[in-house]
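>>> Generate coordinates for the sequence data below:
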Amino acid sequence: MLDVARLQLLAELRRYGTMGAVALAMSYSTSAVSQQLGKLEIEAGVALFERAGRGLRLTPAGERLADEADAVLEALERAESVLAVTPDDAGEVRLGVVPTLMWTAVPQLRTLLAAEHPSVRLSVSTFEPEEGVSRLLARRLDIMVTDEYRGLPRKRQSGLRREPLMRDAVTATLPRGVPADVDPRELDWVFEAQGSEAERWALSICREQGVEPNVRFYTPDLALQRHLVLSGLAAAFLPSVMRSDGDEYLPVPGFPSDLERQLYAAVRPGSGERGAVRATVTALRSTLNRLFA
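Just a heads-up that it's a prediction; the model follows:
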């Protein structure tokens, strides 16, 4: 019988393309990954992967087996979910969030879970969306909270399900002290990390308004973006979760007033049926809408 842990390594090899990347994602050594995949090939009796430049790619037999591996792993998670159903939804939940939500929403989330689902054992880590989704696919997280900007949908990942949490209004925001009727072409801007989906979205919005933005700062930290706005150093696209502190924020003239992003929880279909995971997603939705909607 094929070993389930080795099947998971094969599925991760298809996702990451190198044994080193699989080792990093799964917290193994590269030699251990290589050894276990070699044993899987012996068990299967066929070649499962081959060299492709500096990486590896699965053979046709490896692709078929990786498909079955994903199905087996999902079925096992569903079985665990059935066994994990308890009257009080007890269980551990590993939650990943984008950094902004760690300090804006997580304290209230923990308070709500403690009151309504005290047997949920929550651990929280911060990740940028791409890394968090990779960890979710590698079964190192149970939930990843991430975002998607209107007009720039993220690539849908097979093996994941999205649970909508809230719509978050985004405003092109003037730096403090800048006249409200300023020409947007004269502004300095702060965008998210170069090459990120959020950066591409912001650039497209500016260009739709006939503005080629003068981007002076790049950072994925929305709190730092807000600080640059309040310091009068840069304009930024700030979501409502960053404009709920009581300060006054003025919109960039001529920019759309209906910009938004969707916050959602990504879960694997199997683990997403666990009572503790369902309770956490429901509490997340309630917390975010109570704070920011």
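
>>> From here on, just use CA atoms for contacts and neighbour counts.
Will do.

>>> hang on, E41 packs against L58?
No: in this structure E41 lies outside contact range of L58 using CA atoms under 8 Å: 11.5 Å.

>>> Please identify every residue contacting each of these two.
Here E41 and L58 have L48 as joint contacts, going by CA atoms under 8 Å, 6 or more residues apart in numbering.

>>> Compare these two (neighbour count), which wins?
L58 (21 against 17; other CA atoms under 10 Å).

>>> Touching, the more buried one and V46? I think so.
No: if you go by CA under 8 Å, L58 and V46 don't touch, sitting 11.4 Å apart.

>>> To compare against the first, here's the next sequence to fold:
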Amino acid sequence: MFELRRLRLLHELALRGTISDVARALSYSPSTVSQQLALLEREAGVALLEPDGRRLRLTAQGRLLAAHAARAIELDEAARAELSASQHAPARVRIAVMSTAAEALAPAALGLLAERMPSLRLEMVEMAPEEGLFELQAHAFDLVVAEQYPGHTRELRPGIERTLLGHDPVRLVVPLDSPATGLADLRDAAWAMEPEGAAVRRWAVQQCRAAGFEPDVRYEATDLTAHARLAATGHAAAMLPDLIWTGGRDAVRLLELPGSPVREIFAATRSSSRGGEAIEAVLTALRDALEAHRPR
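Below you'll find the predicted structure:
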């Protein structure tokens, strides 16, 4: 029989690509990971790894076993969840949330969960959606709160399910003294956007191009509150979702973007853990928190 812990290492290697990345993610030494994978090769009776320059890559048999490993890990997770539920044991749910959800949704959701399921231990890490969704597949988290913008659907990953929590309007944010009445009036403005490579950055640039200009992006920040402050102090224009406004927004003006776009806020979970009482409670609390959120 294959040892599940070793199968987990193979699964992680298939996701992360290098022994050192697997070791870092699981808090092992690289030598320990290598030794355990070598033992797994002996159990399998076939070569699972082969040299690729200075690195190792999975052989065809290694990829085949890694696919089975993913299913074995899912079955183990589902079995543990059912046993825990049958014993009414205290549950723990680990979530990764994007920055706006960490500020606007998490406190309200925690308050709801304290009333509805006081025995639940919720652990939260703020993380960009791209990284959080990857780590969800690697079993680092049980649930991830992420977003996607119109026309920019995030990658669909095997074994991952999505639950729509709600919609979040995205509006144009300008200083109070800006004479702009719409996006086309801001062709000469300085812009605050997320760094290159982020899905929202690509989406925002496309909005500007559709309006007939290339944005002058002078300020880059992953923290959207920084964008709001740059707009409030007269230094930049920005495109921001309503979820960011947990406090007052009297220092800026909000304008509608063409087509009044909204982003989807969704929660991603693994199919093997979906349906558990704790996961469902967290999903409901997040959905209720988003529904109750109203910009002041």
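
>>> what TM-score comes out when they're superposed?
With the length set by TM-score structural alignment, normalised by the length of structure 1, the two chains reach a TM-score of 0.93; 292 aligned residues with a CA RMSD of 1.9 Å.

>>> how many neighbours does S231 of structure 1 have?
12.

>>> What residue in structure 2 is paired with it?
Using TM-score structural alignment, the partner of S231 of structure 1 in structure 2 is T233.

>>> I'd like to know how far the closest residue in space to its match that isn't next to it in sequence sits from L240 of structure 2.
Nearest residue to T233 of structure 2 in three dimensions, chain neighbours excluded: P175, at 6.8 Å (CA to CA, 6 or more residues apart in numbering). Per CA to CA, to the nearest Å, P175 of structure 2 is found 13 Å from L240 of structure 2.

>>> Check D168 of structure 2 too.
For D168 of structure 2, the distance to L240 of structure 2 equals 10 Å [CA to CA].

>>> which of these two has more neighbours?
Comparing D168 of structure 2 with L240 by neighbour count (other CA under 10 Å), the higher total belongs to L240, at 23 against 19.

>>> Enumerate every residue touching the more buried one.
170-173, 224, 228.

>>> tell me which of those is nearest to S99 of structure 2?
Of all the contacts of L240 of structure 2, L224 has the smallest distance to S99 of structure 2: 7.9 Å, by CA to CA.

>>> hey, which strand is longest across structure 1?
For structure 1, the strand reaching the highest residue count under DSSP state E is reported as strand 161-173.

>>> State the distance from the residue sitting furthest away from the middle of structure 1 to R57 of structure 1.
Distance to the chain centre peaks in structure 1 at G45, reaching 37.4 Å (criterion: CA atoms, centre = their mean). Using CA to CA, we find G45 of structure 1 at a distance of 18 Å from R57 of structure 1.

>>> Would you mark the buried spots in stretch 250-269 of structure 1?
For stretch 250-269 of structure 1, a neighbour-count test (16 or more other CA atoms under 10 Å) marks 250-253, 255, 259-269 as buried.

>>> now stretch 163-183 of structure 1
Of the residues in stretch 163-183 of structure 1, 163, 165-176 count as buried by neighbour count, 16+ other CA under 10 Å.

>>> next one: stretch 87-106 of structure 2
91, 94-106.

>>> give the contact list for the residue nearest the centre of structure 2.
Closest to where the C-alpha atoms of structure 2 average out (CA atoms, centre = their mean) is P129, at 2.5 Å. Residues in contact with P129 of structure 2, defined by CA under 8 Å, 6+ apart, are 97-98, 144-147.

>>> Helices along structure 1, start to end?
Here structure 1 has its helices, by DSSP state H, at 4-16, 19-26, 30-44, 60-84, 99-104, 106-116, 129-137, 197-208, 222-230, 275-292.

>>> Would you reformat these as CSV and include distance to P153 of structure 1?
Conversion of these to CSV gives the following (distance: least, CA to CA, whole Å):
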stretch, distance to P153 of structure 1
helix 4-16, 21
helix 19-26, 25
helix 30-44, 34
helix 60-84, 24
helix 99-104, 20
helix 106-116, 25
helix 129-137, 13
helix 197-208, 9
helix 222-230, 20
helix 275-292, 20
